[in-house]
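[1] Kindly return the folded structure for what I paste below:
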Amino acid sequence: MSTHHQSLDIPPTSVSSSSSRLFSNASNIAITGGQFTTVEPNMHGHSSDLQRYGLELLLKNISHGALYDAAERGDPPRCHPGTRTAVLQQIMEWIKAPEHLRKVVIWLYGPAGCGKTSIAQTIAEMFAKEGLLGASFFFGRAIVGRNDLSQFAATLAYQLMQPSPEIKEILLRTIEDDPLIFSRSLEVQMQLLVVEPLKSIQLPVSSPPRVILIDGVDECGPDGEAQTRLLNVLGVAAASLQHIPIIFLITSRPEAPVRFKFNTEPLQDLAQSIILNDYYRPDDDIRLYLKENFANNTFHQQYIKFPSEWPSDDAIEQLVAKSSGQFIVAATVVKFVNSPRHNPVDRLSAILGMTGGGSENPFATLDAMYSIILSEVHDIQRVLQVMTLLILGTNYSDILTTGVISHLLHCNILEVLIDMHSLLLVPPTHDSESVLLIHHLQLCDFLMDQSRSRQYFIDVNKGHTFLCQCWLDVILQLPLPKSPLNLQMCIQQFAFHCEESSNANIANQLETFSLLTASEKIDNPKDLYGDQWGIFFKIAEKHGGPDVLLRFEDELYMFFISRLHAYTPSLQPLIPALFCLPNRQELVVLLIRLDAVEFDGLRSSLLMLYDSHAQEGLEKEDSQYFFHNLFMQRQSSARNSEIDLQKSYEALAKVFIERLWSTLQ
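    This is a model prediction of the structure:
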């Protein structure tokens, strides 16, 4: 009897590399019947997950409000139709010039208020419509996320990848390879996230150039150091990309650090500059802007009968002269005159009738106009308090919503600012979560210069003292119903203004403050044991004197003991002894460094060692050694392993028991 085998020949091309490994080193293969299933790894799905992860990382590190069309910027300033045509045409011609005639950087600069941001916004919108806007970043001095360099490179990279799958693939692969890229230096981020992707796609030189627009370099960082660093990075990037159709359009005031960088290599050779001066005939543009904005005041035309020729040509010419080429003056005049709450004829007469001028102060006209506006404010003292907060609270400007300011100053801030819409960006009446913004920085300069603002002058030292008291009042009133303020936030700001105020004023504030009173508002031990309480001890040591420091130590220690008792009733027999312990200062130093987790560990250790002492007793230890050892350990490292922390708890607990037992005996 013979058996017939039906052989199946499998062509090599039909077997995947993974399948063929099953038959390696085999010969004369005969496969009869059966079914084979090849499972391939889903590399595409894995890649998609990595790309999604890379995109999520990127989105977490961009400044959403810095884009030209960001919702955060509201209705941004742009060139009024028919104005700025000469300078816009000049910029367009330079950008679209043949490759051998154009520079890789254009620097547009001019004094504050001359309209640089309006021009930048208009250019961004024009090139976006043509598909030639590569990226934009609008700096804002008082706006978190737009006033430093932490998110600059990532924001540019995100925009550059939007129209380009090639750049997107390169960029996301870079992030996948180095998920910590956003913690690297600005120089490294610009090279890997912006320069390398642009160089990799090899755009033809003949392609229309893409514009990377950066507005307000002078508003980056608190001083010239950040501006210098930014221009260093941009200079290196521009030099690397000068043979690629990319153009950087940069705007700024002519501040000293910025001028210096554009007058030295590499930007000196890479850039061409445009200064916004009389060459571009700003008076003609301002005249057109004023005429059309007054003529289009349709709101008042429904209720008021205007004079037949209002405003007169003479009035317009006076306003043009007062503007001195600064669009910010004209824009402020229009907002002031067209206020829906006032008669525009009367408001314009007030502006035209004001005095001011002279060569000594280039902002004399603007100052006189500020004085006119402030003179018509109903509650000027409250408004100046708001301005004090906005000017001196720049380190926490991102939390200064209308709701926070209302709680802090005990008023309805939107009602207080009803007459300030021509100078401030005030949110709608129903919006309590928007941040309050000043339209332009000259107002701050005006208010802080007594020779210019006179009765509206804001004294810096008195301002910090006032805000110190405001934050202290809120601390003592917490918790406030429907308030976004919390204890940690209030303590940080109170401490900030204490540090900025004079010694005498700080001492007065500390005399009225009680840690024990504030602690009564705390439900969670975590709110007590943290750096915010250490702030008070630092201030008291420096400014408050020994009496205040001793009182703070006693109050904190008493609260610690009461909290220990509340959380661990079984330790009640030790409470009297705890209040009698000598030399508590070292213990207080340690207590102000304990957070909630460590508090629980300390409490558990105390309970455990107390029980064991009652049963078996403990070895004698040198208490000073334990305090010194633990103090030095916490000074050198805020966090160690859990084992080291437990040793610290036990060491501190032993000191407790040692002192307690000696007291009880």
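
[2] going forward, measure contacts between C-alpha atoms and count neighbours the same way
    Fine.

[3] Could I get the contacting residues of the residue nearest the centre of the chain?
    Among the residues of the chain, the one closest to the centroid is residue 144, at 1.7 Å (CA atoms, centre = their mean). For residue 144, the contacting residues are 397-398, by CA atoms under 8 Å, 6 or more residues apart in numbering.

[4] got it, and residue 285?
    Applying CA under 8 Å, 6+ apart, the residues contacting residue 285 are 82-84.

[5] ok, now with 7 Å
    By CA atoms under 7 Å, 6 or more residues apart in numbering, residue 285 lies in contact with 83-84.

[6] State the distance from it to residue 322.
    14 Å (CA to CA, to the nearest Å).

[7] Equivalent analysis for residue 577, please.
    From residue 577 to residue 322 the distance is 77 Å (CA to CA).

[8] Please identify which of these two sits among more neighbours.
    residue 322 (21 against 15; other CA atoms under 10 Å).

[9] Name the nearest residue to the more buried one, sequence neighbours excluded.
    Using CA to CA, 6 or more residues apart in numbering and skipping residues adjacent in sequence, the residue nearest residue 322 is residue 365, 6.0 Å away.

[10] to compare against the first, here's another:
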Amino acid sequence: MSILRDAKDTNVAGSAFAVAQGDGNVIHQTITTYRSGPDGIEILFKFISPDAIHDAEARFEAPRCHPETRIVVQEDIMTWGVPLAGAVQDPAFFLWLLGAAGTGKSAIQQTIAEKLDEKKIVAASFFFSHQFIDRDNEGKLAATLAYQIALNIPDVRPHVAAAVIDNPSVFTKSFEKQVEILILEPIALAIARDPSSLQYWPKLIIIDGLDECKGEDHRLSVLVTLHKCLASGRLPFRVALASRAELPMRDFFAPSGLGGSCTRIIELNESYNPGADIRLYLGSAFTLIRNKNKLELTWPPEAAIDKLVDNASGQFIYASTVVKFVSDETQQRPKEHLQLILDQAVISSAPYAALDATYTAILNKSVSPKESITTLRIALGIRLADFSRAGFCQLTASEIDSFLQLEPSHVERLFGRLHSLVIIPAGDAVKLKPYSLYHKSLRDFLAAPSRCGPELSVIPESIVERICAQILLSTGRLEKQQRCPESCPNFVHGDFCLVGKQQIIQFVEEDQGTRLHFHVPMHEALLNPDFNGSSLQESLLNLDAEAWVAERVRHRQHMQLQVMYYLVHNVVFGCSSVFQCGNICQRWREAILAKCANAGWDIPTFRKLRSLWAPPIGTTTSVPWRHALQLGSS
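    Down below sits the predicted model:
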């Protein structure tokens, strides 16, 4: 029998009702819901990172342990997290799974999360990732954990919902304060109401890739806050955390560190015999490839497997990259690809020498390796300001293609042979998902000239120059498509669009621990006297200057025309003095002056003369660009 029949937006929290039926029986019902008004859990959902949860659709392609591999380390973790019946529980409430890049930490964490989730043991999970702006920091960690705890523990849910309603500004507070309001206080209220229910709750929180959370101070804040909560007993779970052995984790979990005495450490080294697991994985993967391509039973020879296992040196990322490359369905050349890998000479004893050689071989298969790498690094690092959310947003594959003016044929030429390294959205996914990497080790490789070598090394300045050039050739004002009608064809909107705010592009790239931030307000960076515009030269030579200018005049883009007028007067383009200008400068300035005059725009004579006398960009006497020419409609 239902009570409060047909009621709407009426919630009663923690009340007991006696319902009398016609036969005289009394049914006692306890309703644990929320107060009237909006649902706090629905509000909470708006502030979480759904893709960071282990069972998210976005983690469909996440690495997992191959069947029958990593058995011992999985058992060690699960025994720590959920002791066998009658066994004494390990007093350590932290577990730190550490290992070098590519040793399989994330695959183990993902596999553990899925296995224990089936047994209702996982209270919450969070997988950090350097590739996504809502997963490369701790900003949404507390909310995401609280959301899962609320869903997985019904006793806690109403109190989490109430906390969100009572504290609407909680999401602007520090990580520690968010944990207090969204997790600790609701758990305390639930336990106070029914202490016996605690024994039936899930036992484990899984956090992966803390080293991919930006900022050493922020990582330390997460560790200290979790330690405080666990040590006090207010957080009745265990936390399995995986990361590289970087700061501050290395100091925090050291014997003398704050978490040293309460942490079980599992290091993915030779003690877990990774070579045997890699051999098993390769044998199974090559059997599938052999059957699918109808190859002879003797392929690949045992000696090839031996060499790959030896090259891997315990790095599962090496083995998985080889398998992806050999099995690439877009090329269907398994024998050729495997032989290419085997032929790579590993002449260094560096930890990643074999992996680096493999990355080099695959990237060199691209039609234009440096162009592919430049485009890839732009796709991974570029962010566009989104003032409606007071931050920056990541660009989808479709938006990257639009911004860089890439046709499908261009995308195929750049990335068509890199499917084993790059996740390339297809179909409808291009409008929803960004370009991304299978593993962070590739980004580390590309950012280190000592590893990728001069043939594949692309300096950040070249990438920034390409971004600036693209902005210049696209439009005058930057704005992600928000208020323009859906019919507006522009990705980066200009003066003629309905948007009114000037926004900026940010280029962020991890470079051996340093985050490079590059802001582009309009075209200021292009007009810096130190700017080397050599990559623009070919574009400006081949571009139809009159058509480009006519389009800007038609849309009344004064700013862009002024910028271009000053930019072309550049020593890079052959201008050596006031009266000795190169072909690019002459052609573009003539087109701008002529089209503006034809449109009836006013160009004050003294401004025009001053611009003609201005020294070229690149000389020590260059004048500020804003004083070069002022265009205005009459």
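
[11] Now do whatever helix or strand residue 371 of structure 2 lives in: everything it contacts.
    Taking DSSP states H and E as the definition, one finds residue 371 of structure 2 inside helix 369-381. Outside helix 369-381 of structure 2, the residues within contact range by CA under 7 Å, 6+ apart are 131, 363, 400, 414-415, 435-436, 456, 458, 463, 507-509.

[12] Quick one: map the residue nearest to the centre of structure 1 onto structure 2.
    By TM-score structural alignment, residue 144 of structure 1 lines up with residue 133 in structure 2.

[13] helix, strand or coil for that match?
    At residue 133 of structure 2 the chain is in coil, as set by DSSP: H, G, I helix; E, B strand; the rest coil.

[14] Tell me who's in contact with whichever residue in structure 2 pairs up with residue 225 of structure 1.
    Using TM-score structural alignment, the partner of residue 225 of structure 1 in structure 2 is residue 217. By CA under 7 Å, 6+ apart, the contact set of residue 217 of structure 2 is empty.

[15] what do you get if the cut-off is 8 Å, keeping everything else the same?
    Taking CA under 8 Å, 6+ apart as the test, what residue 217 of structure 2 contacts is residue 248.

[16] Skipping adjacent residues, who's closest to residue 125 of structure 1 in space?
    residue 68 (7.7 Å).

[17] where exactly do the strands run in the stretch 251-400 of structure 1?
    Assignment of strands within the stretch 251-400 of structure 1 using DSSP state E, counting those that start in this stretch yields the ranges 271-275.

[18] ok, now structure 1?
    Under the criterion DSSP state E, structure 1 contains strands at 105-109, 133-138, 210-215, 246-252, 271-275, 424-425, 437-438.

[19] any idea how far residue 367 of structure 1 lies from residue 452 of structure 1?
    Applying CA to CA, the value for residue 367 of structure 1 to residue 452 of structure 1 is 7 Å.

[20] any shared contact partners between those two?
    Common contacts of residue 367 of structure 1 and residue 452 (CA under 8 Å, 6+ apart): residue 446.

[21] More neighbours: those two, which one.
    Each of residue 367 of structure 1 and residue 452 has its neighbours counted (other CA under 10 Å); residue 367 has more, 22 against 19.
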